[in-house]
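Colleague: Sharing a sequence plus its predicted fold:
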Amino acid sequence: MNAEPAGVRRPHTGRRRNEAARRSILDAAAELLADPAVTTITIDEIAKAAGVGRQTIYRWWPSKGAVLFEAMVERAEQMAPVRASGSRLEEIEGFLAATFASAGEARAASVLRAGVAEALRDPEATSVMKEFTAHRRAILVRLLTDARDAGELPEHCAVDLIADQAYGLLWYRILIRDAPLSAEIGRELANALISQAKMS
């Protein structure tokens, strides 16, 4: 049995989540997703990278997919939160600007590409990616719906189509075309989609 160095004690990871261990697990999951050398991700690999036992992960999450989903959602919410303002249209613009800026970072783009690659190999990862993309899309749909209900967009505004256009461009640039993603691109897209909605 390997003894820990004198004076060093791992934080207790009992049934109540220990925040340090939780952070390590989510960070490890994100690191594995971003590593191009990793072909598959297992609970054992996440546990080893996080420095915890696999039973600790299963105590808090029901599956590997649940860990990966929370890691991706948490990162997205940190990098691209919804910021309240006096205008729903400004919230839409700010959300898309933050979303495109965060996705344009090398590490974030790597995580997203790796998530898609993992989804092509693993049905559980496919479910994770579907949940993640649906979660982020639902936020934009809500913002668009709020703007429509507040009279800032026309009543007949096709919020689902606008959301698909926004995320369609995002994923196209991440996966197909080697083109920049930035806050400026997000703002330009938001303004273009809003103008399109008002003219339809």
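Modeller: Happy to help now that I have it. Numbering: from 1, shown residues only.
Colleague: all contacts plus neighbour counts: C-alpha atoms, from now on.
Modeller: Noted.
Colleague: all helices of the protein, in order?
Modeller: 19-34, 43-50, 54-60, 64-79, 88-103, 106-121, 123-149, 159-175, 183-199 (DSSP state H).
Colleague: Quickly compare those and say which is most buried.
Modeller: helix 88-103 (a mean of 23; mean count of other Cα atoms under 10 Å).
Colleague: Show residues contacting it.
Modeller: Residues from elsewhere that reach helix 88-103, judged by Cα atoms under 8 Å, 6 or more residues apart in numbering: 76, 79-85, 108-109, 140, 143-144, 146-147, 152, 170, 174, 181-187, 189-191, 194.
Colleague: Please state the offset of that helix from the chain centre?
Modeller: 14 Å (Cα atoms, centre = their mean, to the nearest Å).
Colleague: got the helices of the chain as a markdown table, with distance to His12 columns?
Modeller: Formatted as a markdown table, the helices of the chain follow (distance: least, Cα to Cα, whole Å):
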| stretch | distance to His12 |
| --- | --- |
| helix 19-34 | 9 |
| helix 43-50 | 14 |
| helix 54-60 | 10 |
| helix 64-79 | 20 |
| helix 88-103 | 33 |
| helix 106-121 | 29 |
| helix 123-149 | 29 |
| helix 159-175 | 40 |
| helix 183-199 | 41 |
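Colleague: Second structure for comparison follows:
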Amino acid sequence: MERPHTGRRRNEAAHRAILDAALRLLAESDGAKVNIDAIARAAGVGKQTVYRWWPSKGTLLLDALTDRSEQDVARPDTGSLRTDLLHLIESTFAGAQRIPTASALRTLVREAAGDEHLAELLRTFTMERREVAREVLARGRERGELRADADLDLLLDQFYGLFWYRFLLGHAALDRRTAEELTDALLKQ
């Protein structure tokens, strides 16, 4: 069903429908190209509405993933580094495994291997997620819960390295127990 013309102002219902449709179609694509026409049709809007808000399919997919990630992965600030880090790691693991996020992320990684524009968008997405985790670690360091000379980039690489390795290869769990073990291992350094 086509939505009424939204004019120049952003219609939040149409915006949400487009983001959800983009993520769903990417997840369902199984490697097939997803285009703006299909996203617009699935969202019930005109193609011009999509292009008014996003200059390319890639920026729309990045926005859809970022939006979903912000919904699924909290920005904890409880005053305890262990509590915040555990919550962040656990919600990252859980959020990435939800439908349609899991399929969409795997498809995007697969497509990014052969598409430099998508690879750059994936780098941007991962850098945004790393920045959230960096803030948690930096606050903990400021409170003295982490060594003053702790290498935050190395800690982030260990967190996301384990995440992406297990997420993409599926050889081991990304569950609460793993989140707890990873949190404790990171805090021992």
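Modeller: Received it, and whenever you're ready, just let me know what you need. Since this is a predicted model, take the numbers as computed values, not measurements.
Colleague: Aligned against structure 2, show me the partner of Ala166 of structure 1.
Modeller: Residue correspondence to structure 2 (TM-score structural alignment): Ala166 of structure 1 is matched to Phe159.
Colleague: so how far is Arg129 of structure 2 from the residue lying closest to that match once chain neighbours are set aside?
Modeller: Closest residue to Phe159 of structure 2 apart from its sequence neighbours, by Cα to Cα, 6 or more residues apart in numbering: Leu182 at 7.2 Å. Distance, Leu182 of structure 2 to Arg129 of structure 2, using Cα to Cα, to the nearest Å: 17 Å.
Colleague: and what of Asp20 of structure 2?
Modeller: Applying Cα to Cα, the value for Asp20 of structure 2 to Arg129 of structure 2 is 20 Å.
Colleague: same deal with Ala94 of structure 2?
Modeller: 14 Å.
Colleague: Tell me the counterpart of Leu19 of structure 2 in structure 1.
Modeller: Per TM-score structural alignment, Leu19 of structure 2 is aligned with Leu26.
Colleague: same check, this time on Asp84 of structure 2
Modeller: Aligned by TM-score structural alignment, Asp84 of structure 2 pairs with Glu91 of structure 1.
Colleague: which residue lines up with Asp66 of structure 1 in structure 2?
Modeller: Actually, residue 66 of structure 1 is Ala rather than Asp. By TM-score structural alignment, Ala66 of structure 1 lines up with Thr59.
Colleague: Apologies, that question was intended for Pro154 of structure 1.
Modeller: Using TM-score structural alignment, Pro154 of structure 1 lines up with Arg147 in structure 2.
Colleague: try Val82 of structure 1
Modeller: Aligned counterpart of Val82 of structure 1 in structure 2: Arg75 (TM-score structural alignment).
Colleague: circling back to that earlier point, quick check: closest non-adjacent residue to the match of Pro154 of structure 1.
Modeller: Setting aside the residues directly before and after it, Arg147 of structure 2 is nearest to Arg141 in space (Cα to Cα, 6+ apart), at 6.4 Å.
Colleague: Provide a list of residues in contact with Arg136 of structure 1.
Modeller: Counting by Cα under 8 Å, 6+ apart, Arg136 of structure 1 has no contacts.
Colleague: Look up the closest residue to the residue most central in space within structure 2, ignoring the ones flanking it.
Modeller: Among the residues of structure 2, the one closest to the centroid is Ser69, at 4.1 Å (Cα atoms, centre = their mean). Of all residues not flanking Ser69 of structure 2 in the chain, Gly95 sits nearest, at 7.0 Å (Cα to Cα, 6+ apart).
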